[in-house]
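# How does the following fold in three dimensions:
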Amino acid sequence: MSSTPPSLASLYREYTGFFREHGFDSPEVEAAYLLSDVSGVSHTLIPFSDSIPDTDALRCAEERLRRRLAGEPYQYICGWAAFRELRLSVGPGCLIPRPETELLVDRILSVLPRGGRFCEWGTGSGAIALSLAFERPDADVSASELSPDAFAWAEKNRTDLQLSRVRLRQGDLGSPFKDERFDVIAANLPYISPDEKASLPVNVRDWEPPEALFADRNGLALLDRAIREAPDYLNPRGWLLLEIGETQGPHLLETAKRWSHAEIAKDQYGADRFFIGTV
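You can find the predicted model right below:
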């Protein structure tokens, strides 16, 4: 780095070059958002800004650049991820919420009755359950999480978002809610086959928790379990909604062949992404 204090625009050009050299798909976007986050200047203005960041901001930018070039997810670096109307704290030990999962929340909202009872299995950061509670104050919302690390992130987000009415329980799928019944159960469970690990982006493969990504039996083990076990936790005509891999739909429909209704819905890219069924 030059000893002369650099402007944001000059840092943008320099950082863009670093990201390009390291093979990032969108080097300009990476540089603009990184510098925007440490400076408070809009990412759209960064390429043209003559503002000179102070010493602390520059040191922070350089540290974030180093971590990002090493492949660490930017959400872990900055400590948060946007999800629908929420800003969720995230970090090592919990899955970073994806845009596809925002669509799952839309599907849940379409079937959750007024004043209905909802439960999320495997809540991770709490993204689905906390969004439901935030957007539907009338709903009774519960969630489970097996991983102690992820559970801690969900508890932090519940506290930070002042959504204490959401019941969080540590445990496997529905086991913490034995003898309870819900109108809707939903989950974004691990559905990637371990055989696919090498093909994943480095920021996913080397950083996000494997227990939140991979499942046995070609990624189907937990999805099959959810379909088999959900009827024990659902009210009559209750719904189960799952995020799934794009090739898993036919198998899951076969698993649910005794349900009164089951279908596969697509995501924003036209890929099969959601199992939707009612008992």
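
# going forward, measure contacts between C-alpha atoms and count neighbours the same way
Fine.

# From the contact counts, what lies against the lengthiest strand in the chain?
Counting by DSSP state E, the longest strand found in the chain is strand 234-243. Under the contact criterion of 3 or more Cα pairs under 8 Å, 6 or more residues apart in numbering; DSSP states H and E, strand 234-243 touches helix 99-111, strand 182-187, strand 272-278.

# let's see this one next to it:
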Amino acid sequence: MEKQIHNYIDKKTEGIIIKKLRTAGCVFAENEARLLISEAQTLDKLTDMVEQRVTGLPLEHIIGWADFCGIRIEVEQGVFIPRPRTEFLVKQAAFLATPGSIIVDLCCGTGAVGAALAKVIGPIELYATDIDPTSVKCARQNTTFFGGNVYEGDLYHPLPSALHNRVDVLVANAPYVPTDSIELLPQEARKYEKRVALDGGMEGLDVQKRVASEALIWLAPRGYLLVETSHKQAFQTAEILAQNGLNPKVTHCVELDATVVIGTRISRVNKACKYHKSH
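This next block holds a predicted model:
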């Protein structure tokens, strides 16, 4: 069995790695160097990992995991990497749920949101879907411990119909980057993450509209739909939820630069699209 080599790397070698990463544009070169060294099994493997990082491959794809809400989330190459800002989505959803809640995570990616919610809330009935087979594989690995039920398919389509009108909390970190803005994303995203996880259509709202349009079929009375969006798109996202029978509220976290719109199920469509802002 190969042994990890982090105990055998001297400061000089570590310094060389840090310099190489920094030259390649890695902002957190010191932290990344330590992670690569700690994860490498051999010197040859370490050399290969550093070279991959220098060429632009995301750190999480190289080491195979990401830290999200204090959980080690397995991440395979090509899969959307959970972002720190999405921890705000978890926080907002956790506030609205209780142990035993039925929670559905749409566009689940690695399953990070569902896993984090199960850890924070306690025992929940967790369901998750994603259209990408590799993401589904990751999500199953990441939510197995929490009893997650992960399905491959488009949004609600693969969910069991027994969940109709029973879901307490729907969370959706659906793609919301406008198509024309994909080319402006950092190289790590646009080159190494699948476009289906990023592209939200012309205005970035296409998937959000589809999520909202069927929400009432699944939500329990007084159930909630939480959608991560951008600060710029927040009003439009709120309007979409209101047009589909949800009472929207915009929440924003300055520290994480994160925005979540929370829609509460109401008895009829709120055509006036009134919503409240909270910070």
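
# Of the helices and strands packed on strand 234-243 of the first structure, which stretch is the most buried?
Highest mean neighbour count of those: strand 182-187, a mean of 25 (counted as mean count of other Cα atoms under 10 Å).

# measure Ala230 of the first structure to Arg237 of the first structure for me?
Noted for Ala230 of the first structure: a distance of 12 Å to Arg237 of the first structure, by Cα to Cα, to the nearest Å.

# whereabouts in the second structure does whichever helix or strand comes after the longest strand of the first structure align?
Counting by DSSP states H and E, the next helix or strand C-terminal to strand 234-243 of the first structure is helix 249-255. Mapping helix 249-255 of the first structure onto the second structure (TM-score structural alignment) gives residues 234-240.

# burial measure for the equivalent of Leu184 of the second structure over in the first structure, as a count.
Using TM-score structural alignment, the partner of Leu184 of the second structure in the first structure is Ser199. By other Cα atoms under 10 Å, 8 other residues sit near Ser199 of the first structure.

# hmm, back to that, quick one: which of Ala230 and Arg237 of the first structure has more around it?
Ala230 (23 against 15).

# isn't the more buried one right next to Leu240, touching?
Yes. At 7.0 Å, Ala230 of the first structure counts as touching Leu240 under the criterion of Cα atoms under 8 Å.

# Touching both of these two, which residues are there?
With contacts defined as Cα atoms under 8 Å, 6 or more residues apart in numbering, the residues shared by Ala230 of the first structure and Leu240 are Ile185.

# any idea whether the residue nearest the centre of the second structure is helix, strand or coil?
Central residue of the second structure (Cα atoms, centre = their mean): Pro82, 4.1 Å from the mean position. Put simply, Pro82 of the second structure is coil when judged by DSSP: H, G, I helix; E, B strand; the rest coil.

# Could I get the contacting residues of the equivalent of Glu30 of the first structure over in the second structure?
Aligning on TM-score structural alignment places Glu30 of the first structure opposite Glu32 in the second structure. Contacts for Glu32 of the second structure (Cα under 8 Å, 6+ apart) come out as Leu59.

# I'd like the distance between Glu32 of the second structure and Met49 of the second structure.
Separation of Glu32 of the second structure from Met49 of the second structure (Cα to Cα): 11 Å.

# Ok, Ala212 of the second structure next?
41 Å.
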